[in-house]
Structure formats: C-alpha cells, structure tokens
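Peer 1: quick one: sequence plus predicted model below, questions after.
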Amino acid sequence: MKWYFALLPLALVGGLLLNWQLSQPSHTRAWRADHSRLPEVTEAGGIYRVANIRNWDYATDGSVTRQEWIAAEIDPDRLVGTGFLVEPFGGHDAIAHTMLSFSFSDGASYIASIEARREVGEEYSAVKAAVLPIFEYLFVWTTERDMYLNSEFMSGDQLYLYPLDIPLDQQRAVLKAMLAETAEIQAQPRWYNTLFSNCTNVLARTVNKFAPDAVPFDKAWVLTGYAAEFLYEQGFFGTALTFHEARARAHISPLIREFHGIADPVAFSQAIRARRSGG
C-alpha cells in the first residue's frame, strides 16, 4: 500500500492538470455587471479606438449610481505619463491588486486592469484560482475616476499611485502592448491563475514581450503586494526618496475623497495630479 500513497500526490497533480487542459475558457457566461462588457480595440493609422471603457459613478456608501460605458480614441503619441497603481487588500502585505494608468496631453487618463472575470454571485478566491480553472481574465479599461471611486467607496481599499520614470517611447510601447493584449483577449478568452496569470505577472510578461527581461522574474510576480517595492528597487520610480517615503507620497486615497464630487473624469484626473505636483 505504500506505493499507493506515494503515487497519490502525483495522481492529484495529474488530475488538476487534466482539468485545466479539458476546461475551455469562454466569453459567454452570466457575468457580473462590472465585468459584463469586454473592451474592444481597433486600430487605424496608429490611433486606437477602445470601446466599453467603464465610466461608472459611485456614492460614498459604495452603491453604483450610474452605469456608463464609453469609447475613446487613444493616440500613443499623446501619452505624457504612466503610473503604477497598487491596491492592497486582504489584510496582508503580500496581497495587492496592481494596475497601470495612462495619462494624455488632453488631460484624460485611463486605467488598464487585469482582473479575474466573475459571474453573478461569484466571489474571488485566490486559493481556488491557483488550482482550478474557475475564472477567465480580462483587461478592464476604465476612466481614472471610475477605478479610484470603485476602490475607495465600493472596495474600501487604499490606493497608491507611483509615476514611472522611464523614457516616453518605452511608455508608449507599454501602452501599445497593453492594447494589443486587450485585443487578443477579445479574440480568445484565457484562464486566470493566481500563480501564473495574475494582475502583476501578466503586466510583466506584456512589457517583456517588447523589451525582454525589462522586468526580471521576482517573488512579486506572485506575491503582488511586493510589486511596488520591487519596481522601486529596479529603479522604475526614479526617486531619491526611501521606499517608505515614496509609498507615503504615492498614497492618493485622501485625494480621491476630496475630489470625488468632480463629475467630469478629465477634470477629476487633473485635480488629483495638480495636488500631487503641488499645484
């Protein structure tokens, strides 16, 4: 019987792998309202049109007061800055959601967020998503105002925005890569996995597609709460501050509460940045 018990772990692993192979991801399920629309990306002459950008509004009690989906034309040549967003959750330093924010010369800012796409009544489970094909993932595109108010009032999480200090041509390459990945998901659904396809390592692999090894593998690819400190150590934030000081400066939750009454998403983003820059 000893051989039986020795083979049991291998059988379990084999069963899990077979389950992943046989299960097929899909875009057609009973999705939650905030995940109900898949962003659609088209490109013509270097200009990208992104449809189904979420621009919802939220009350301070976390209720949704408006469900609006918009389209925007995105010109990478008008990109003026990129921010790395961190939203810790779960009460543990190692756990966080990470996103990218792209700001443009007309004042508009849009967020790209890789998320486990959930069905109605479905709750996120990092443990289950590590071993079972239960969530697809999608690139969620939103206005900054939508995502910031969602984090502050609906999720009740703190939010940190770190400006990336990399050349603009590289930032534009990151933006194009994110848009290309969004279009690929639009064409072919993929499974979310806490270990291998999460909010952080999908971002890292997307960047490494056009700049190999630009983001070296690190524990932060899996323990996403350490992603900001990892990027700080790699020099992506370009600051002489200590990481503790940079993190304190990156904390934007108080500004979200201060400016949430600004209904226009462009004016909202401009107000946040003006205050952060001392304007």
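Peer 2: Received, thanks.
Peer 1: when you work out contacts or count neighbours from here on, use the C-alpha atoms and nothing else.
Peer 2: Noted.
Peer 1: surely residue 74 touches residue 45?
Peer 2: No. Proximity of residue 74 to residue 45 does not meet the contact threshold set by C-alpha atoms under 8 Å, at 11.4 Å.
Peer 1: those two: who's more crowded?
Peer 2: residue 74 (21 against 6; other C-alpha atoms under 10 Å).
Peer 1: okay, now the closest residue to the more buried one other than its chain neighbours: neighbour count?
Peer 2: Closest residue to residue 74 apart from its sequence neighbours, by C-alpha to C-alpha, 6 or more residues apart in numbering: residue 48 at 5.0 Å. Neighbour count for residue 48, taken as other C-alpha under 10 Å: 18.
Peer 1: now do the one 10 residues further on
Peer 2: The burial metric for residue 58, expressed as a neighbour count using other C-alpha under 10 Å, is 21.
Peer 1: now the element after the helix or strand residue 97 falls within, going C-ward?
Peer 2: Here residue 97, judged by DSSP states H and E, is contained in strand 96-104. The helix or strand immediately downstream of strand 96-104 is strand 109-117, counting by DSSP H and E.
Peer 1: tell me which strands and helices that next one is in contact with?
Peer 2: In terms of contacts (3 or more C-alpha pairs under 8 Å, 6 or more residues apart in numbering; DSSP states H and E), strand 109-117 is packed against strand 96-104, strand 136-143, helix 144-149.
Peer 1: make JSON lines out of the ones you listed and add distance to residue 3 and mean neighbour count.
Peer 2: Output for those, formatted as JSON lines (distance: least, C-alpha to C-alpha, whole Å; neighbours: other C-alpha atoms under 10 Å):
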{"stretch": "strand 96-104", "distance to residue 3": "41", "mean neighbour count": "22"}
{"stretch": "strand 136-143", "distance to residue 3": "37", "mean neighbour count": "24"}
{"stretch": "helix 144-149", "distance to residue 3": "53", "mean neighbour count": "24"}
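Peer 1: relative to residue 211, which of the ones you listed is closest?
Peer 2: Comparison of the helices and strands packed on strand 109-117 against residue 211 by C-alpha to C-alpha identifies strand 96-104 as nearest, at 17.0 Å.
Peer 1: included below, for side-by-side comparison, is a second structure:
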Amino acid sequence: MNWRRLARALLAVPVFLVTAWGALALWFQLAPALALFLGAAWCLLGLAAVLVLARAPGWRHERKLLLAAALALLSMLGWWHSLAPSHERPWADDVARLLVSRVDGDRLELQNVRAFEWRTETDYTPRWETRRYDLARLESADLVLSYWMGPHIAHTLVSFGFSDGQRVVFSLEIRKERGEEFSAIGGFFRKFEQVIVAADERDLIRTRSNARSEQVYLYRLRATPTQLRSVLLEYLERAEALRRRPEFYNTLTSNCTTILFELARHIDPTLPLDYRLLASGHFAEYAYDHGALTPGLPYAVLRERGHINARARKAGPDAMDYSRAIRIGVPGIPASD
C-alpha cells in the first residue's frame, strides 16, 4: 500500500471541507458581487488543491499551488477572526433596543420591555415600556414552543407569571438588521448578533400564533419560587452581558434552546445533553422526560391541550384577556390563572 498517497488523499477531505466553509463564510459576510468574485477564486484554488492532493504526486507546480492555498487559508482565517459583533447597526424595529434591568431586593425594573401591537408581520405599532415587578410575587413559569419550520424545529420562550397578574416573556433571538431575513445556515457564519427580548405576551407570543400563523404550544413548568427566581435572574444577567458586550448568534451553540438548557443546568447540573437540544421541536418532550412539566398525564395529552392557536385567535384585545385565554385547559394551570 502506498501510504504517502493514502495520506494525501485523506488530507484532501478536510481541504475540501475548508473550501466549502470559506465559500459560505464569504457568501454570508460580503456583498453579493464581491462574495461571488472572491468565492469563485477561493473555490478554484481550493478545488485545485484537492485535485493535486488526490492524485499521485509529481506535478511540478504542485508545491507552488499548495503554498498559495495555504496562504489563502491563513488570509481567510485572519479575516474570519477579525469579524466582531456590534451594537451599532441599522437594526430592525423589533430588536432596536436592548433590555436594561435593575434589581433592588424584591423590586425588579425592566426598561425596554417590548409591547408592540402586531396586526401582521409587517404592520405593527412599536411600543417600548418600562415595567416594574415584585419578585416576591413570582409564582409560575410556562415553556412556550412555536413551530415555524416543520415538526422538528421550534422557537423556545419562557413566560414568567406573578400573583398580581403581570407576566413577562423572554426570548433569545437573532438581532436582525433592517431588511434581513433569518437563515439557519447563516447562523453558523456570524451573520447575526443575538439579543434577549423581554416582552408582553400579546407581543412575543401573539405575533407568532396570530400574525405569523405558527403553531404554538404552552406547557406549565414545575419549579419552586426559588428556582423560578434563579432562572429569571439568569436571563437578566445574560441580557446584561449582551448589552455590555455583543455576541454573535450561533445556530448550533448559542440559540433559543441552548440558553434555556444552560439556565436549567443552574438548577439541576445533572441534566444530560440530548439530541432534542438541537431538534428544538422536541424540547418539551425532553423537559417532560426529566420531570420539568406537569406530572400525571402522558406527554401527548400535555401537547394536545397546550396547543393555543384556536384560543389565541379568539382572545380579546386586553393583555390579561389574551394571557388567560391561551391557558384555558392547559394541564397544571389553575382556572383562575
């Protein structure tokens, strides 16, 4: 067996993968015309290197070509590591402001709570508010999954309830610029920053169930007041960290589901990794299997009764009416809640 030839052939595989990665990085980071030009040059050089490695050695120019490919890779890596997240971009209206929180004992003040009135995805009335909460009244939390791309992918949110009727829902989202659209692939290539949004339920949940017609499911979480407070404060700490230092969104490692898993691990460090952290549409089932949802009923029943769309469409214009309506019949939630 020619071991040298085998080693060269095996080396061609990561060279091909790096070529594909660089082409996608250029596509998602640069203007289309420049991305096409530089991407074509990068791909030609990379594929030429793959062919040289895959064939038997001996071509007299192969060293020059491989050296050029290595220099191109170093340039690509230098450019990639120069990309930095920023707060200074022309943001879309719904992510234009960052959450600011102040905690003084049991008193919590949140600035820039989003309370948009959504008629459609593009027709809305912007509204940002300052709201105050009594942490001593924190009594419940609900897991919300909104399915926007088939049964395996969902956006995860957590809504906290207080005994005085107030609610605040948190969501980690991409921070889109004006005119940008979400791309799961782009999320691997530093296309977006991330932001934690705190909002009224008629904003963050209703826009998904009504304006976007996503399929939305709500589940009551099992947690003590101490655990609820811990998770809520962790959300605020993460939001403050992002406000002080922006970070890129990552489809795999830093998304709406992984942050919830990280926060839950502060309560139970033994929670295991699971494929359902990536296939986020199954995250509620993961939570059920680990005792985090209402006990005593099969998961299929919790899911069926937690589907809120029909109730959400019939809910009245008042925020409390909406919150009560979407919880009617959800297991673990008192009728008065």
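Peer 2: Okay, I see it. Because the structure is a prediction, the values reported are computed rather than measured.
Peer 1: just give the TM-score of the two.
Peer 2: TM-score of the superposed chains, computed with TM-score structural alignment, normalised by the length of the first structure, equals 0.89; 273 aligned residues with a C-alpha RMSD of 2.3 Å.
Peer 1: tabulate the helices and strands packed on strand 109-117 of the first structure (JSON lines), appending distance to residue 278 of the first structure.
Peer 2: Conversion of those to JSON lines gives the following (distance: least, C-alpha to C-alpha, whole Å):
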{"stretch": "strand 96-104", "distance to residue 278 of the first structure": "18"}
{"stretch": "strand 136-143", "distance to residue 278 of the first structure": "23"}
{"stretch": "helix 144-149", "distance to residue 278 of the first structure": "20"}
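Peer 1: for residue 248 of the first structure, find the nearest of those.
Peer 2: So among those, strand 96-104 is nearest, using C-alpha to C-alpha, at 16.3 Å.
Peer 1: what residues in the second structure pair up with the closest one?
Peer 2: Mapped onto the second structure using TM-score structural alignment, strand 96-104 of the first structure covers residues 154-162.
Peer 1: quick one: that stretch to the first structure mean distance?
Peer 2: Compared with the first structure after fitting, stretch 154-162 of the second structure has a mean deviation of 0.4 Å; criterion: mean C-alpha distance after the TM-score superposition for the first structure.
Peer 1: for that stretch, what is the distance to the chain centroid?
Peer 2: Offset of stretch 154-162 of the second structure from its chain centre (C-alpha atoms, centre = their mean, to the nearest Å): 13 Å.
Peer 1: please enumerate the strands of the first structure.
Peer 2: 40-44, 47-54, 57-58, 64-66, 69-74, 79-88, 96-104, 109-117, 136-143, 160-163, 190-191 (DSSP state E).
Peer 1: buried sites along the fourth one?
Peer 2: Right, strand 64-66 of the first structure. In terms of neighbour count (16 or more other C-alpha atoms under 10 Å), strand 64-66 of the first structure has no buried residues at all.
Peer 1: outside of it itself, list whatever touches it.
Peer 2: 56, 57, 58, 59 (C-alpha atoms under 8 Å, 6 or more residues apart in numbering).
Peer 1: same question, the second one
Peer 2: Counting contacts by C-alpha under 8 Å, 6+ apart, the residues outside strand 47-54 of the first structure that touch it are 34, 37-43, 67-76, 140-143, 146.
Peer 1: aligned to residue 157 of the first structure, what sits in the second structure?
Peer 2: Residue 157 of the first structure maps onto residue 214 in the second structure, by TM-score structural alignment.
Peer 1: enumerate every residue touching that match.
Peer 2: Residue 214 of the second structure neighbours (C-alpha under 8 Å, 6+ apart): 146, 147, 148, 208.
Peer 1: any idea how far it lies from residue 204 of the second structure?
Peer 2: Distance of residue 214 of the second structure to residue 204 of the second structure, given as C-alpha to C-alpha, to the nearest Å: 12 Å.
Peer 1: hmm, residue 28 and residue 191 of the second structure touching each other?
Peer 2: Yes. Contact criterion C-alpha under 8 Å: residue 191 of the second structure and residue 28 qualify, at 6.2 Å.
Peer 1: would you mind giving the contacts of residue 214 of the second structure as a markdown table with distance to residue 257 of the second structure and neighbour count added?
Peer 2: Conversion of those to a markdown table gives the following (distance: C-alpha to C-alpha, whole Å; neighbours: other C-alpha atoms under 10 Å):
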| residue | distance to residue 257 of the second structure | neighbour count |
| --- | --- | --- |
| 146 | 12 | 23 |
| 147 | 13 | 21 |
| 148 | 14 | 17 |
| 208 | 17 | 23 |
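Peer 1: name the nearest of the residues you listed relative to residue 14 of the second structure.
Peer 2: Closest to residue 14 of the second structure, out of all of these and judged by C-alpha to C-alpha, is residue 148, at 33.7 Å.
Peer 1: can you tell me, leaving aside adjacent residues, what's nearest to that closest one?
Peer 2: Counting by C-alpha to C-alpha, 6+ apart, the residue nearest residue 148 of the second structure is residue 214, at 5.4 Å.
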